[in-house]
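Student: A predicted structure for the sequence below; I have some questions about it.
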Amino acid sequence: MKTSVVTLDAGAAGEIELDDAIFGLEPRADILHRVVRWQLAKRQAGTHKTKSRGEVSYSTKKIYRQKGTGGARHGDKAVSQFRHGGTVKGPVVRSHAHELTKKVRKLGLKMALSAKARDGKIVVLDKAELDEGKTKALKAGLEKLGLKRVLVLDGASVQENFSRAARNIADVDVLPTAGANVYDILRRDTLVLTKAGVEALEARLK
């Protein structure tokens, strides 16, 4: 498919051909869901922890005699029935990550790109470069293009001035092509690709 290329000041810069094998697929919600779930599970800290009966600090001495008190029979204060006692089957430190094949991850990325293309939410920039790393200059350019919640994908690297200018703008993310992922693509309204970014994505996903 062909799409227009624009400059940061909303000028025309020709056209570019987007590969239908990457930008022209029919998105499947189940594939996208699997990839997003894999991403979020992998980054979850998993540092939640409660103390078991063997980890709480209490004496193991019997707290009162076995019979004759009129109460239930207990051995020590560490049992879960008592306040500050150990937790039964509580959370432990662990990794939430699970396996997902490269084939599915690659397909998910293609489908995320295709979903944006199908909805007309892809903008191709001539290049993502600024003379100075000023937030004001980048914000003015995005306003001219009518962009608010965007993810900008550049080529192998992102220009330092452009990256610095984007840091202070809410809901604007800038990544090199190597960092392109399904979750970040889907959570922003518009995907902005540079010409170098398109070439790098097609080289990566073919």
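Tutor: That came through fine. Just so it is clear, the model here is predicted, and its values are computed rather than measured. Numbers count the residues shown, from 1 in each chain.
Student: please count neighbours and contacts with C-alpha atoms only from this point.
Tutor: Will do.
Student: which strands or helices does the longest helix anywhere in the chain pack on?
Tutor: Assignment by DSSP state H gives helix 102-118 as the longest helix of the chain. With contacts defined as 3 or more CA pairs under 8 Å, 6 or more residues apart in numbering; DSSP states H and E, the packing partners of helix 102-118 are helix 20-23, helix 29-43, helix 182-187.
Student: which residues touch the helix or strand following the last one?
Tutor: As assigned by DSSP states H and E, the chain's next helix or strand after helix 182-187 is strand 190-194. The set of residues external to strand 190-194 that reach it, using CA atoms under 8 Å, 6 or more residues apart in numbering, is 116, 121-128, 147-155, 185.
Student: show only the entries of these found in helices.
Tutor: 116, 185.
Student: before we move on, the earlier item: the helices and strands packed on helix 102-118: which one's closest to residue 139?
Tutor: Judged by CA to CA, the one of these that comes nearest to residue 139 is helix 182-187, at 19.9 Å.
Student: returning to what we had before: in the longest helix of the chain, what counts as buried?
Tutor: 105-117 (16 or more other CA atoms under 10 Å).
Student: closest to residue 68 out of these?
Tutor: residue 105 (65.5 Å).
Student: just give the closest residue to the closest one, not the sequence neighbours.
Tutor: Closest residue to residue 105 apart from its sequence neighbours, by CA to CA, 6 or more residues apart in numbering: residue 35 at 6.0 Å.
Student: alright, now check it against this:
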Amino acid sequence: MELKVTTLDGKSAGTVDLKDDVFGLEVRPDILHRMVRYQQLKAMAGTHDVKNRSEGARTGKKFVKQKGSGGARHGDRKAPQFRGGGRAFGPTPRSHAIDLPKKVRVLALKHALSSKAKNGSLIVVDSVAQQEAKTAALRTTFGKLEWASALIIDGAAVDQNFALAARNIPNIDVLPIQGINVVSILKRDKLVLTKAALEALEARFA
């Protein structure tokens, strides 16, 4: 698959050949769904907690004798049925993460890249390096390129001026190649790869 390379000025910068086994797969929504669920569950903090019967601050004394009161038999006031008592079967801190084979995770990333290439939302730029960290100028550039919602992936290190200028622009995400993931790709309308990012991806899947 051949794709044109552009610059941030909108000028042509040649072409690149994309590998069909990475960018030309028939997209499988089920694989993407499994990966999105895996990422979202792994990102959950899992710090929710309530006090159970043993953690309450109330006294542990038996408040009514076992028999002869004419009422039910009870122990202390920390029982769940009493106001101020502990919570029965409440949530406790835990990890929500699920397992997903590495081969499936790699395949999901390929399908996400293929989905962007298939619908024409994949863009390759020569470089995103900037002379100055000017948000207003970069917003104007994105407007001309029609990048209203985009994920921009650079090489091993993102140009600092570009990262500073882009971080306050809504619906624009900037990541190094190490941070590329399925959720971030699907979240934005366009996927922008620099030539350095493309070379790193090809080396990763080689």
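Tutor: Happy to help now that I have it. Because the structure is a prediction, the values reported are computed rather than measured.
Student: before we move on, the earlier item: turn the helices and strands packed on helix 102-118 of structure 1 into TSV, including distance to residue 7 of structure 1.
Tutor: Compiled in TSV, those are given as follows (distance: least, CA to CA, whole Å):
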stretch	distance to residue 7 of structure 1
helix 20-23	21
helix 29-43	31
helix 182-187	21
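Student: can you redo these as a markdown table with distance to residue 164 of structure 1 and mean neighbour count?
Tutor: Output for those, formatted as a markdown table (distance: least, CA to CA, whole Å; neighbours: other CA atoms under 10 Å):
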| stretch | distance to residue 164 of structure 1 | mean neighbour count |
| --- | --- | --- |
| helix 20-23 | 29 | 17 |
| helix 29-43 | 25 | 16 |
| helix 182-187 | 19 | 18 |
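Student: and the ones you listed: which comes nearest residue 3 of structure 1?
Tutor: Smallest distance to residue 3 of structure 1 across these (CA to CA): 11.2 Å, for helix 20-23.
Student: relative to structure 2, what is the average displacement of the closest one?
Tutor: On superposition with structure 2, the mean distance recorded for helix 20-23 of structure 1 (mean CA distance after the TM-score superposition for structure 1) is 0.6 Å.
Student: now do the same contact list for the residue nearest the centre of structure 2.
Tutor: Taking CA atoms, centre = their mean, the centroid of structure 2 lies closest to residue 183, which sits 4.5 Å from it. Residues near residue 183 of structure 2 by CA under 8 Å, 6+ apart: 36, 39.
Student: at 10 Å what do you get?
Tutor: 32, 33, 35, 36, 37, 38, 39, 40, 109, 112 (CA atoms under 10 Å, 6 or more residues apart in numbering).
Student: farthest from the middle of structure 2: give me that residue.
Tutor: Farthest out in structure 2 is residue 68, which, by CA atoms, centre = their mean, sits 61.2 Å from the centre.
Student: before we move on, which element is that residue in?
Tutor: Short version: residue 68 of structure 2 belongs to no helix or strand, going by DSSP H and E.
Student: okay, now residue 62 of structure 2: neighbour count?
Tutor: Using other CA atoms under 10 Å, residue 62 of structure 2 has 12 other residues around it.
Student: quick check: it vs residue 101 of structure 2, distance?
Tutor: 52 Å (CA to CA, to the nearest Å).
Student: quick revisit: can I get the contacts of residue 183 of structure 2 in a markdown table with distance to residue 89 of structure 2?
Tutor: Formatted as a markdown table, those follow (distance: CA to CA, whole Å):
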| residue | distance to residue 89 of structure 2 |
| --- | --- |
| 32 | 34 |
| 33 | 30 |
| 35 | 30 |
| 36 | 29 |
| 37 | 25 |
| 38 | 26 |
| 39 | 27 |
| 40 | 24 |
| 109 | 38 |
| 112 | 39 |
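Student: quick revisit: and the longest helix of structure 1 with strand 190-194, angle?
Tutor: 100 degrees (axes from the mean of the first three to the mean of the last three CA atoms, to 10 degrees).
Student: how big's the offset between helix 102-118 of structure 1 and structure 2?
Tutor: Helix 102-118 of structure 1 sits 0.5 Å off on average (mean CA distance after the TM-score superposition for structure 1).
Student: rewinding a little: between all of the contacts of residue 183 of structure 2, which two are separated the most?
Tutor: 40 and 112 (15.9 Å).
Student: before we move on, back to that, ok, the residue nearest to residue 105 of structure 1 touching residue 110?
Tutor: No - under the criterion of CA atoms under 10 Å, residue 35 of structure 1 makes no contact with residue 110, lying 11.4 Å away.
Student: between these two, what contacts are shared?
Tutor: 104, 181, 182.
Student: where do the strands sit along structure 1?
Tutor: With DSSP state E as the criterion, structure 1 has strands at 2-6, 12-17, 122-125, 150-153, 172-175, 190-194.
Student: contacting residues around the second one?
Tutor: It refers to strand 12-17 of structure 1. Outside strand 12-17 of structure 1, the residues that reach it (CA under 10 Å, 6+ apart) are 1, 2, 3, 4, 5, 6, 7, 124, 125, 126, 195, 198.
Student: let me know the closest of the residues you listed to residue 48 of structure 1.
Tutor: Using CA to CA, the contacts of strand 12-17 of structure 1 come closest to residue 48 of structure 1 at residue 198, 40.7 Å.
Student: and the gap between the closest one and residue 154 of structure 1?
Tutor: 8 Å.
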